[in-house]
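1. Could you work out the structure for the sequence below:
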Amino acid sequence: MLIKMAMDPLWILFLISCAVAKPLCPDECICSPKGSSGSHALCHGSLPHYYSFGINLQHLRISDVIDEPFTLGPAYFSGSSYSTLVSLQIRNTSLIAVQENTFAGLSILYDLDLSENQLLSDFDPNAIVGANNLRILSLSGSKGVFTNFSGPIIHSKHLTELDLSRCGIKELHWDTFSSLPGLSYLVLSDNELTSIPAGTFDYLTVLEELDLSGNRISFFPSSLFLKNEDLTVLKLRENPVSFIPDSLFSNDSILVEIDLSGTMLDSLALPS
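-> Sure thing, here's the model as predicted:
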């Protein structure tokens, strides 16, 4: 006996929507829709622009995109798949440039990791403008990104942690960090610095920890840290420095830890 079933129009629409809905996870990714810190996705092998998720994604890790050099342009992550991102990691890829306002629209992005991108040679100072919740940025191991620059390196009122280790940086300027007033943690280790100009850290008035290890610095100008009264940890290890002037720090400095291992200094009198 043939039974005919009358289909409710709303039910038909529901079935159609399920058929065309975004997949929970693209083929190039491994997704964990539920977790204590939100949904995660680990993707590799294709550009992030082509990803489409059917979940509200909080954490996205992208790696091993090496087929062709690519650029992250303005509002690159503006799609709905990315609007809920809290952390974004793009590591070990053929990324060559990050342009102005690339991360605009990622209003709750907190942690951005662009480390180990060996071909990255252009990072626009306004790249993270619009990502107003961003607090942590790493460009560690991107060796060509800041080999030739002038003016402020990055513009952000909100960034608190910046890792520029192993970036091939050969020099700093008095205004390099002038547009990062909220920075409290700065890593410049394992670069090619031979000197640091006076005034370089003057704009970092809330800086608490600075790592200059593994450079070629032999001299520090007097009063270099005069305006960094919140500085508590200073790492200078593996630098050929043999003399540090007494006026390097403010009399109100609260510095409690300094690493001089691998230098020509045995000790340093801290301000009291």
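2. Going by C-alpha atoms from here, please, whenever you check contacts or count neighbours.
-> Fine.
3. What segments of the stretch 1-150 of the chain are strands?
-> Using DSSP state E, counting those that start in this stretch, the strands of the stretch 1-150 of the chain run over residues 29-32, 40-44, 59-63, 70-72, 87-91, 95-98, 111-113, 122-123, 136-138.
4. I'd like the structure of this one too, to check against the first:
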Amino acid sequence: MFQPLVSSKLPWEFSPPSEFPDCPRECFCPPSYPNALYCENRNLRKVPVIPFRTHYLYLQNNYIDQVTADPFKNCTELKWINLGNNRIRSVEKQVFEKLPNLLYLYMQRNELKDVPDDLPASLEQLRLSRNQISKIPPGAFSKMEHLNLIQLNLAHNILRKMPANIPKSLFQLFLDRNNIEEIPQDYFKDFSHLAFVRLNYNQLSDKGLPKLVFNVSSMLDLHLSHNKLSTIPLFNSELEQLHLNHNTIESLNGTEICPSNSFNMHDENGAPKLRYLRLDGNHLSPPIPSDVIMCFRHLYAIVM
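-> Here you go, the predicted model:
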């Protein structure tokens, strides 16, 4: 997919005349990218009227505090919207519902307290990190339950619970720097594609983690740094990277954490796939126990 990422930062408030008569004077419409509209870093207080031809819309780094439907009414071909680093507090209902081709929506670093309504079923990436979201209402992602969303970023909010009813198609879930204390039993059970989970800087303790909650065969990369864990949680043999630094872990026992579907110790190909284990910032000291080395034959780095 075409992704024009080169930003045009002009020192004056309005851009020079464009060869496109529908180009908003606050924005830049490069002739070489007729489907891109660059309105970032312009001190904008509101969204300008978006031309029909626009597929890629850049509105980041402004002072927009509200997103209304009117500027978007003719741009049904939009695929990419970046509204990051504004002051958005509210999004009018049905703004995004009328954008049936939208794939990427970036609204990180705003002042949202809720997930925007009526998100389109086409959406693949949704970034809502660094807002003020405290809970996810039922049905917020209902239209994407069996469809396209592959990345959900809700890091740097004030969530106390894991988001419910999120699409099972998810590939990446980022929840760093919230106030999450526990994960429900079987929370990840029906996620057949979930590979990357980040839960750093939360309030997770051993009590808040059901025994086999991370025993998910699709999970490859798990981040649990800066929590309150005193033991290493059990995980699936397919996991490749595990970050547990800066918890309160006091012991490392390879026999206990070796995945239950254990392997023939003489068959390295059948060994658990863990390659990287980070444990610094705990109450541990070298050497690495021999049973850890025996179990995790593919481990090439362990940080203690």
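5. just to revisit the earlier point, please produce TSV containing the strands of the stretch 1-150 of structure 1, extended by distance to residue 219 of structure 1 and mean neighbour count.
-> As requested, these are exported to TSV (distance: least, C-alpha to C-alpha, whole Å; neighbours: other C-alpha atoms under 10 Å):
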stretch	distance to residue 219 of structure 1	mean neighbour count
strand 29-32	49	17
strand 40-44	44	20
strand 59-63	39	21
strand 70-72	38	18
strand 87-91	34	21
strand 95-98	34	22
strand 111-113	32	19
strand 122-123	29	20
strand 136-138	27	20
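6. Include distance to residue 167 of structure 1 when you put those strands into CSV, please.
-> Converted to CSV, those look like this (distance: least, C-alpha to C-alpha, whole Å):
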stretch, distance to residue 167 of structure 1
strand 29-32, 29
strand 40-44, 24
strand 59-63, 19
strand 70-72, 18
strand 87-91, 14
strand 95-98, 14
strand 111-113, 14
strand 122-123, 12
strand 136-138, 10
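7. OK, contacts around residue 148 of structure 2?
-> 121, 122, 123, 124, 169, 170 (C-alpha atoms under 8 Å, 6 or more residues apart in numbering).
8. so it is in which element?
-> Using DSSP states H and E, residue 148 of structure 2 is not contained in any helix or strand.
9. Look up how far residue 32 of structure 2 lies from the closest residue to residue 74 of structure 2 other than its chain neighbours.
-> Excluding the flanking residues, the one nearest residue 74 of structure 2 by C-alpha to C-alpha, 6 or more residues apart in numbering is residue 52, at 5.3 Å. For residue 52 of structure 2, the distance to residue 32 of structure 2 equals 17 Å [C-alpha to C-alpha, to the nearest Å].
10. Those two: which is more packed in?
-> residue 52 (15 against 7; other C-alpha atoms under 10 Å).
11. The more buried one and residue 215 of structure 2, how far apart?
-> Distance from residue 52 of structure 2 to residue 215 of structure 2, by C-alpha to C-alpha: 47 Å.
12. List only buried entries from the contacts of residue 148 of structure 2.
-> Using 16 or more other C-alpha atoms under 10 Å as the burial test, the contacts of residue 148 of structure 2 include 121, 122, 123, 124, 169, 170 as buried.
13. which residues touch the second one?
-> Under the criterion of C-alpha under 8 Å, 6+ apart, the neighbours of residue 122 of structure 2 are 100, 101, 102, 103, 144, 147, 148, 149.
14. and if we set it to 7 Å?
-> The contact partners of residue 122 of structure 2, taken as C-alpha atoms under 7 Å, 6 or more residues apart in numbering, are 100, 101, 102, 103, 148.
15. Name the member of these with the most neighbours.
-> residue 102 (24 neighbours).
16. Mind telling me what that one corresponds to in structure 1?
-> In structure 1, the residue paired with residue 102 of structure 2 according to TM-score structural alignment is residue 109.
17. Would you mind confirming that that match makes contact with residue 86?
-> Yes - with contacts counted by C-alpha atoms under 7 Å, residue 109 of structure 1 reaches residue 86, the gap being 4.1 Å.
18. that older thread, so for residue 236 of structure 1, which of the strands of the stretch 1-150 of structure 1 sits nearest?
-> strand 136-138 (20.1 Å; C-alpha to C-alpha).
19. Report the aligned residue range of structure 2 for the closest one.
-> Under TM-score structural alignment, the match for strand 136-138 of structure 1 is residues 125-127.
20. average gap between the matching stretch and structure 1?
-> Compared with structure 1 after the fit, stretch 125-127 of structure 2 shows a mean deviation of 0.5 Å (mean C-alpha distance after the TM-score superposition for structure 1).
21. what's that stretch in contact with?
-> By C-alpha under 7 Å, 6+ apart, stretch 125-127 of structure 2 touches 103, 104, 105, 106, 107, 108, 149, 150, 151, 152, 153, 154.
22. How far off centre is it?
-> 7 Å (C-alpha atoms, centre = their mean, to the nearest Å).
23. for stretch 241-256 of structure 1, same thing?
-> With C-alpha atoms, centre = their mean, you get 29 Å for stretch 241-256 of structure 1.
24. Would you mind listing the buried residues in that stretch?
-> 241, 248, 249, 250, 253, 254, 255.
25. In strands, which of the residues you listed appear?
-> The subset of those located in strands under the criterion DSSP state E is empty.
26. Out of these, which two sit at the greatest distance?
-> Across these (C-alpha to C-alpha), the longest gap, 22.2 Å, separates 241 and 254.
27. before we move on, the earlier item: reformat the contacts of residue 148 of structure 2 into TSV and put distance to residue 91 of structure 2 next to each item.
-> Output for the contacts of residue 148 of structure 2, formatted as TSV (distance: C-alpha to C-alpha, whole Å):
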residue	distance to residue 91 of structure 2
121	18
122	19
123	17
124	19
169	25
170	24
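28. My read is that residue 240 of structure 2 contacts residue 220, right?
-> Yes - checked against C-alpha under 7 Å, the pair residue 240 of structure 2 and residue 220 is within contact range at 5.1 Å.
29. So what's the residue count around residue 21 of structure 2?
-> Residue 21 of structure 2, neighbours per other C-alpha under 10 Å, totals 10.
30. Aligned counterpart of it in structure 1, please.
-> Residue 21 of structure 2 maps onto residue 23 in structure 1, by TM-score structural alignment.
31. Point to the residue nearest the middle of structure 2.
-> residue 153 (2.5 Å; C-alpha atoms, centre = their mean).
32. give me every residue that touches the counterpart of that residue in structure 1.
-> Matched across to structure 1, residue 153 of structure 2 falls on residue 163, judged by TM-score structural alignment. Going by C-alpha under 7 Å, 6+ apart, residue 163 of structure 1 touches 137, 138, 139, 140, 186, 187, 188.
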